[in-house]
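Peer 1: Take this sequence and fold it.
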Amino acid sequence: MTDLFSPDKGDKPESTQPSNGVSFVEVTDAYAGQRIDNFLLRHLKGVPKSKIYRIIRKGEVRVNKGRVKAEYKLSEDDVIRVPPVRVAEEKATLGVSKSLHQLLTSSILFEDDRLMVVNKPSGLAVHGGSGINQGLIEALRVMRPELRFLELVHRLDRDTSGCIMIAKKRSMLRFLHQQLRTGTIDKRYLALVAGRWPNRRKIVTAPLLKNTLRSGERMVNVSPEGKKSTTGFAIVQRYPQATLVEARPVTGRTHQIRVHALHVGHPLLGDDKYGDQAACQVFKHKGLKRLFLHAASLRVPMPEDEEELNIRAALSPELQSVLDNLPVE
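Peer 2: This is a model prediction of the structure:
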């Protein structure tokens, strides 16, 4: 899809700059609801996060002439006083390779003036950080410089492929976040798990606790101290030594599907973090070189009683080829 959409003029906050270096920014509807710390991190690109929190804490940042805390949520027509700060020289903007540009362009499943849905390729992080210079959102911002607002609505693990939503307006971002909180967005995943998934196992409810190891690697495990987490599972197809299941996360915890499948003794194949390494090795010889987890579909209610959005993302050829070469039980 190559259609380009012009942003609303109101999507960019107005800023005035007095002679003393202090600037005043008027908040538009596009930024209403955003926390002041997150707003400043975008507005003052290159300023360290620690500096942002320091100027808020010291009262150098003011909203409507009053002091605020970092968690303060902006309202339309708020006036933000931004003190003069030294902005580090921005790193040269990374370009997007021709191959990645073509891949992402061909991966757009839906787009209008408020929302984009992309079939994210496996191996591409959703955003940069932790040694990753460029993720999906950074690449899209380079590809679409005319879009003043472009934000991830939710996340997918780097090795997970499939449907991911990117908001093109803050009002749509707020709306979709509300739908995610209330559980009205239906997300379905396809996963190939080790062994024979039992017919009776349709719901997994187990609290998940997120931990960070000394290496910085993020791990999740089932723990009574964790957050309540629920995933629905349905059998799609049985194969020797494996089962293709449809997973529907009711809650949205990090690595939820992977850890819940492991918890009931049927870890995902191709999973080098939580998987059964012997089983993964067997299926590697069958052509499975990556995590078999794919965000296959989205059903999204739209604002103002508009028609519900239904999106499906086909399995990548590499995953489909694995299934095509397995005998069916």
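
Peer 1: can we go C-alpha only for contacts and neighbour counts from here?
Peer 2: Will do.

Peer 1: Skip ahead from the helix or strand where Thr105 lies and say which helix or strand is next.
Peer 2: Using DSSP states H and E, the element containing Thr105 is helix 98-106. The first helix or strand that comes after helix 98-106 along the chain, using DSSP H and E, is strand 108-111.

Peer 1: Buried residues, the helix holding Thr105. List them.
Peer 2: Buried residues in helix 98-106, defined by neighbour count with 16 or more other Cα atoms under 10 Å: His101, Leu104, Thr105.

Peer 1: With distance to Glu318 added, can I get the residues you listed in CSV?
Peer 2: As requested, the buried residues of helix 98-106 are arranged in CSV below (distance: Cα to Cα, whole Å):
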residue, distance to Glu318
His101, 20
Leu104, 17
Thr105, 19
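
Peer 1: Looking at the residues you listed, which is nearest Ala313?
Peer 2: Taking Cα to Cα as the measure, Leu104 is the one of the buried residues of helix 98-106 closest to Ala313, at 13.4 Å.

Peer 1: quick one: contacts for Ser15?
Peer 2: Ser15 makes contacts with Ser23, Phe24, Val25, Glu26, as judged by Cα atoms under 8 Å, 6 or more residues apart in numbering.

Peer 1: Same check on Phe283?
Peer 2: Phe283 neighbours (Cα under 8 Å, 6+ apart): Leu269, Gly270.

Peer 1: Another sequence for comparison is provided below:
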Amino acid sequence: MNTEKTAQVSHVEISEDHAGQRIDNFLLTHLKGVPKSHIYRILRSGEVRVNKGRIKPDYRLQAGDLLRLPPVQTATRTEVTPHQSVLKALQASILYEDAKLLVINKPSGLAVHGGSGVQYGVIEGLRALYPQANFLELVHRLDRETSGCLMIAKKSSVLRQLHAYLRDADMNKQYLALVQGKWSARVKQVNAPLRKNILQSGERVVRVNDDGKPSLSEFRIVELFKQATLMRVHPVTGRTHQIRVHATHTGHPIAGDEKYGDDNFNRALRQQGLNRLFLHAAELTIQLPEQKPLTVKAPLPEPLEAVLAQLRR
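Peer 2: Just a heads-up that it's a prediction; the model follows:
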């Protein structure tokens, strides 16, 4: 990656190593010390240009792209090394690893990356665990309170391939979710477009909206309880907060969901021992280049198993 800086702007030529990466993720790493909110502001305003043209935050970089970056004020920042207990938890969470790919069972409560008041996340922790790695990038994201299968690419070519699978819905991801009430066996799909909204407080929320992006989730009943249902969910599309919003849209919000859930239901489940969002990425199946299909499973965390045991009693 060749960088040429002037007093007014910076010009960055994208190398093969960063091809396939979303430009917002690239800038979060490249512009260290710049607040995440400011990075998205300069993207939305068109101050960031690629090959002299405006782009959206989800634009995927290509080798040879020339970025024009406006002058930005970088804050002085001390690099924070994740606590040793976090590194040990990440080491113990590895489900699959080869020369191209890493899959972990992400703990609930740990963000996938630092920013917006979070000093570090999964990717910073893994880079501390793998100091000799030339390339480690998140393939996708999980909400901070969601646990389960999370993929990290070790090669840029693998990152591009897996991003293509995600765009084309050629990757099968299965989640377990505990939802409010008794789900009807007749409801097997939720097909409702989703749109992101920013509240006056700055909080990001997602709503069902006819002007939103097409979004499809498949739901299957696993186990019925008196006041809840354990569901297996396949998000055919991969929108932000998709499963959580689709579940609430059907009248069956996910247990422990403080953003889209039901306060009374959450309070009742806390009495059963639930102190987090009951959403877990339990399984994924992918086709890596020149390999047989790979299926990775993440066991349900013990605290969630304990909640189910309590409901059964």
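
Peer 1: Just the closest of the contacts of Ser15 of the first structure to Thr184 of the first structure, please.
Peer 2: When those are ranked by distance to Thr184 of the first structure (Cα to Cα), Glu26 comes first, at 33.4 Å.

Peer 1: what about the residue lying closest to that closest one once chain neighbours are set aside, neighbour count?
Peer 2: Closest residue to Glu26 of the first structure apart from its sequence neighbours, by Cα to Cα, 6 or more residues apart in numbering: Val79 at 4.5 Å. When neighbours are counted by other Cα atoms under 10 Å, Val79 of the first structure registers 21.

Peer 1: wait, Val79 of the first structure sits on Phe24?
Peer 2: Yes: contact criterion Cα atoms under 8 Å: Val79 of the first structure and Phe24 qualify, at 6.3 Å.

Peer 1: Which position in the first structure pairs with Arg144 of the second structure?
Peer 2: Aligned against the first structure by TM-score structural alignment, Arg144 of the second structure finds its counterpart in Arg158.

Peer 1: Next, the contact list for the closest residue to its match other than its chain neighbours, please.
Peer 2: Leaving aside its chain neighbours, Arg158 of the first structure sits nearest to Ala125 (4.3 Å; criterion: Cα to Cα, 6+ apart). By Cα under 8 Å, 6+ apart, Ala125 of the first structure lies in contact with Ile132, Gln134, Gly135, Leu136, Leu156, Asp157, Arg158, Asp159.

Peer 1: how much space between Ala125 of the first structure and Ile164 of the first structure?
Peer 2: Distance from Ala125 of the first structure to Ile164 of the first structure, counting by Cα to Cα, to the nearest Å: 12 Å.

Peer 1: Spit out the residues that contact these two alike.
Peer 2: Shared contacts of Ala125 of the first structure and Ile164 (Cα under 8 Å, 6+ apart): Leu156.

Peer 1: Tell me roughly how far the lengthiest helix in the first structure lies from the second structure on average.
Peer 2: Among all segments of the first structure classified by DSSP state H, the helix with the greatest residue count is helix 170-182. Between helix 170-182 of the first structure and its aligned stretch in the second structure, the superposed structures give an average distance of 0.6 Å (mean Cα distance after the TM-score superposition for the first structure).

Peer 1: what range in the second structure matches that helix?
Peer 2: Counting by TM-score structural alignment, helix 170-182 of the first structure lines up with residues 156-168 of the second structure.

Peer 1: Could you do stretch 91-106 of the first structure as well?
Peer 2: Following TM-score structural alignment, the partner segment of stretch 91-106 of the first structure in the second structure covers residues 77-92.

Peer 1: hang on, the match of Arg144 of the second structure packs against Ser122?
Peer 2: Yes: in this structure, Arg158 of the first structure is within contact of Ser122 by Cα under 8 Å, at 6.4 Å.

Peer 1: Count the neighbours of the counterpart of Met231 of the second structure in the first structure for me.
Peer 2: For Met231 of the second structure, the equivalent position in the first structure is taken to be Val245, counting by TM-score structural alignment. For Val245 of the first structure, the number of neighbouring residues by other Cα under 10 Å comes to 20.

Peer 1: wait, what's in contact with the nearest residue to Val245 of the first structure once chain neighbours are set aside?
Peer 2: For Val245 of the first structure, the nearest residue in space outside its immediate sequence neighbours is Ile235; the separation is 4.6 Å by Cα to Cα, 6+ apart. In this structure, Ile235 of the first structure makes contact with Trp197, Asn199, Thr243, Leu244, Val245, Glu246, judged by Cα under 8 Å, 6+ apart.
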